[in-house]
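Participant: next come a sequence and a model predicted from it.
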Amino acid sequence: MTKSKETGWNFDNSYARLPKLFFTSMNPDPVQSPRLIIFNKEVAESLGLNVEALQSEEGVKVFAGNRIPEGTMPLAQAYAGHQFGHFNMLGDGRAVLLGEQISPEDLKVDIQLKGAGRTPYSRGGDGRAALGPMLREYIISEAMHALHIPTTRSLAVVTTGESIIRETELPGAILTRVAASHLRVGTFQYAAKWGGVEELRVLADYALARHYPDVEVDGNKYLSLLEEVIKCQAGLIAKWQLVGFIHGVMNTDNMTISGETIDYGPCAFMDVYDPATVFSSIDVQGRYAYGNQPVIAGWNLARFAETLLPLLHDNIEEAVKLAQDKISGFNQLYESNWLAGMRAKLGIFNEETEDESLMNDLLNMMKKYQADYTNTFRACTFDKLEDTVLFGTEEFTEWYDRWISRLDRQEQSKADSQQLMRNNNPAIIPRNHRVEEALTAAVEQSDFRVMERLLDVLSNPYAYSSEQDEYTTLPESTTPYQTFCGT
């Protein structure tokens, strides 16, 4: 045990009070010689943690799983999920939930060690994680947070002093993840498959109390739960699309009930605009391509709705009808969020019926001419059209005139529109070649300065500072980019 008073840990263990069906109590596996690689002071301070103490030898032992903070009841969570459309029994195969930290503002968040060793759900895996994928999650999750996209956060990454075998021998690492919770659609699928109605009801009540305590219940609180999750996910997926983020593995076990982005495995940001873009090495059919993400989100939510049927109504036909009515509204909610976001990216304050065609015509041109997604909107923001490959084409000239006419039909000034665009078009994203540059330096050379500088410029993507300019350039290579899950 490590003394919580010294470090600021203030744990609750509400998940451990759920029925035993949902978890296995267990401690992380200790590691040889943990070393702190990166520590998120901002997150630590927001959680009421002692920054200095957590960077000490004793503090690092907590991040490695070698010391258990007082007040915790560590466990591995059980869940299921549709992986590329196929249903499987899953669970935390390499993660241990220490408990829930209660912040000074009474915010409750999960503290999970990812890469903490084998669990009953490891399915033949070694339960460990490699340094590269853990640093990738740290970089991308922090970039997503800076882009104002709901996400889990990364508190720390430590190396273990041990090697793991994947395609080759790699340095082992553990990521400390902070999340609103780790409740997933897959958690409900597990309850529906291997539990009874009462276990399902307990889980649903827990989700409501933890994430939607203030929701107005109109006679059926479980229908309200479904509605709230649909709303959150419609907003989340729209935010992904608006910045060109591709999750890579949108399995149902990777969709949270809280509406946070979780599990940054084969993820990346799109450079050249193409709805068919896929980054995951295992997604050979393009199921989780950029353009499919809204469709898959709706499919996942339908699976969530199926788990709630016994709680929605005693009559199964009536339960199905209630669920279908809610699920059918997802597309409209998503489209509304996406349209509002795209209007902001184009400096448009009000609504007109022709707006959607204006947006789609621009996207179609970007695909045709292989224009960079982020930099095209950046060029429009500052009226530097010569910076985009669309410049000089007849289609773009015609589109530009339509766009300017559209802006002239609103009350706000050109300066107002430009400020709206600056607030919604990031100057930079975690470019894939820059992320790889940082990971290569860290893993192969133990040089973490490249990553630290990248994290610094990504921390304020709307600053449009001179320090960010070099990070806006495209890679020289046109080789298709692939990422891997790292399991």
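Facilitator: Okay, I see it.

Participant: hey, let's count contacts and neighbours off CA atoms from now on
Facilitator: OK.

Participant: now residue 172, what's its secondary structure?
Facilitator: Recorded secondary structure, residue 172: strand (DSSP: H, G, I helix; E, B strand; the rest coil).

Participant: have a look at the chain and report its longest helix.
Facilitator: Ranked by residue count and defined by DSSP state H, the top helix of the chain is helix 221-243.

Participant: which residues in the protein form strands?
Facilitator: Using DSSP state E, the strands of the chain run over 11-12, 23-25, 35-39, 75-77, 80-83, 86-89, 95-102, 108-114, 129-130, 153-165, 169-179, 245-246, 268-269.

Participant: which of these sits closest to residue 353?
Facilitator: strand 245-246 (27.0 Å; C-alpha to C-alpha).

Participant: select, out of the strands of the chain, the one closest to residue 232.
Facilitator: strand 169-179 (15.3 Å).

Participant: buried residues, that closest one. List them.
Facilitator: Across strand 169-179, burial judged by 16 or more other C-alpha atoms under 10 Å covers 170, 171, 172, 173, 174, 175, 176, 177, 178, 179.

Participant: and the spatially closest residue to residue 326 that is not a sequence neighbour, how far from residue 89?
Facilitator: Using C-alpha to C-alpha, 6 or more residues apart in numbering and skipping the chain neighbours, the partner closest in space to residue 326 is residue 227 (6.3 Å). Per C-alpha to C-alpha, to the nearest Å, residue 227 is found 26 Å from residue 89.

Participant: before we go on, here's another structure to hold up against the first:
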Amino acid sequence: MTKSKQTEWNFDNTYARLPKSFFSDTNPTPVNSPELAIFNDQLAESLGLNAEALNTEDGAAMFAGNEIPEGASPLAQAYAGHQFGHFTMLGDGRAVLLGEQISPKDERFDIQLKGSGRTPFSRGGDGRAALGPMLREYIISEAMHALGIPTTRSLAVVTTGEPVIRETELPGAILTRVAASHLRVGTFEYAARLGNVEELQVLADYAIKRHYPDIEDNEDRYLSLLEEVIKRQAELIAKWQLVGFIHGVMNTDNVTISGETIDYGPCAFMDTYDPETVFSSIDVQGRYAYGNQPLIGGWNLARFAETLLPLLHENQDHAVELAQEKISDFSNLYQSHWLKGMRAKLGLFNEEKEDEALINDLLSMMKEHRADYTNTFRALTFEKHDDTALFGIPEFTQWHERWHVRLSRQQESKDSVNQLMQNSNPAVIPRNHRVEEALEAAVENGDYSVLGKLLDVLSKPYAHSAEQEEYCAVPKSAAPYQTFCGT
């Protein structure tokens, strides 16, 4: 058998059949001595891959790009993006799409190597990635998946045996990223900027066929495409907010058409509740702060709507009206998902008009008294109020009474309420200090046991087990935490 048959790669390459303007045929640049740092056996098996055959030197060679699996068609994708509000022509500057793996369930997943060398879109970049940021993406993306949040996933990280130069010399690595697709708002911005309406239509039809086949026969399918992407992004961002996730770089090239979270560069999870929380070192104005994420989501979708105008109607003014009508739905859709999620976090099955005030009053207290976001809801779940900074505050005592009166006005039992709250409030998130601890052990000392234990704990965020207790603790240090994009 060939190595590809042994490993069970089953590639198709529909993106490679799009017009040539959307990509550049590009092979990964081989590296000196690839070694598997971490491999996702469970994900591999769900993709129909032979995990045992891939967790080898031959597998490491494939994940490094030294060997191209049979059936793959490597390419770098072209796209654009509004980066911190400014339009830029971009593209995969350090990533190569091998192709689309067809799973046993006949599902299609992009297989991309990130950090695999220079491409025609690299501009001044070296095309490489450092080990720390690649392991970070592995940790956070797998944690997001376990939390039930749509996300790209991580199949493997290999070390390259070659250094990369950032502020200092760092060990190099390549991440294998798995995605429903890598189609972005920025892909459509790129097509729109080229000005070829026929190619824009080909791209839109491709996105519909791949992600929204139910609307393929709609007479107004491009308006339906806009509507569906808005729906998925509204739900996605609401899920981010509900667990305190801060993406950090919500540029339009990091907004997927599929509704998955993508690009885990300067992301982090919030400890102390504060809507103004920013971790990214490059977000000096706080554009992508936690509290701004829903607003930025709407702004990004407006940019997507602009790209579709030539397809919405031949009369531009009418096309704008159609687009604006759909975009105006985003805020209400987001708010509906967020309220539903917050009700669940508080054990509320039904809806009452005063629920939003109850929720916002709690959040205001949490901000004022610097309460931990995750642990506050965990304390409410198990009625362990001394585990939160709000314990003993008269205002909180009054709020707690209001909440219990509200709970009494629904039919569900106390056990049902508690189960809903346990299923809606994670016990553990990727605490920043725990992530840094795992990265330091792996990168500095070659010790992956800390990372492995963290991944195991994060894989069951709603278990609320005794083994998770130590991972629920908030660090004593008041030092501000900062993240970096890794490029």
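Facilitator: In hand now; what should we look at? Computed from a predicted model, the values in this text were never measured in an experiment.

Participant: just to revisit the earlier point, let me have the strands of structure 1 in JSON lines, extended by distance to residue 357 of structure 1.
Facilitator: Output for the strands of structure 1, formatted as JSON lines (distance: least, C-alpha to C-alpha, whole Å):
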{"stretch": "strand 11-12", "distance to residue 357 of structure 1": "51"}
{"stretch": "strand 23-25", "distance to residue 357 of structure 1": "49"}
{"stretch": "strand 35-39", "distance to residue 357 of structure 1": "45"}
{"stretch": "strand 75-77", "distance to residue 357 of structure 1": "46"}
{"stretch": "strand 80-83", "distance to residue 357 of structure 1": "35"}
{"stretch": "strand 86-89", "distance to residue 357 of structure 1": "36"}
{"stretch": "strand 95-102", "distance to residue 357 of structure 1": "46"}
{"stretch": "strand 108-114", "distance to residue 357 of structure 1": "42"}
{"stretch": "strand 129-130", "distance to residue 357 of structure 1": "45"}
{"stretch": "strand 153-165", "distance to residue 357 of structure 1": "36"}
{"stretch": "strand 169-179", "distance to residue 357 of structure 1": "38"}
{"stretch": "strand 245-246", "distance to residue 357 of structure 1": "22"}
{"stretch": "strand 268-269", "distance to residue 357 of structure 1": "24"}
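
Participant: so which of the ones you listed gets nearest residue 211 of structure 1?
Facilitator: strand 108-114 (10.0 Å).

Participant: what residues sit buried inside stretch 16-34 of structure 1?
Facilitator: Going by neighbour count (16+ other C-alpha under 10 Å), the buried part of stretch 16-34 of structure 1 is 16, 22, 23, 24, 27, 28, 29, 30, 31, 34.

Participant: residue in structure 2 matching the first one?
Facilitator: In structure 2, the residue matched to residue 16 of structure 1 (TM-score structural alignment) is residue 16.

Participant: re earlier: what is the neighbour count of the residue nearest to residue 326 of structure 1?
Facilitator: Residue 227 of structure 1: 18 surrounding residues under other C-alpha atoms under 10 Å.

Participant: please pull up the equivalent of it in structure 2.
Facilitator: So residue 227 of structure 1 corresponds to residue 227, using TM-score structural alignment.

Participant: distance between stretch 431-441 of structure 2 and the chain's centre?
Facilitator: 19 Å (C-alpha atoms, centre = their mean, to the nearest Å).

Participant: what do you get for stretch 15-32 of structure 1?
Facilitator: A distance of 24 Å separates the centroid of the chain from that of stretch 15-32 of structure 1, by C-alpha atoms, centre = their mean.

Participant: also stretch 44-64 of structure 2?
Facilitator: 23 Å.

Participant: what does stretch 245-263 of structure 2 give?
Facilitator: Using C-alpha atoms, centre = their mean, the offset of stretch 245-263 of structure 2 from its chain centre is 6 Å.

Participant: equivalent analysis for stretch 99-111 of structure 1, please.
Facilitator: With C-alpha atoms, centre = their mean, you get 19 Å for stretch 99-111 of structure 1.

Participant: list the buried residues of it.
Facilitator: Those would be 99, 100, 101, 102, 103, 108, 109, 110, 111, for stretch 99-111 of structure 1 by 16+ other C-alpha under 10 Å.
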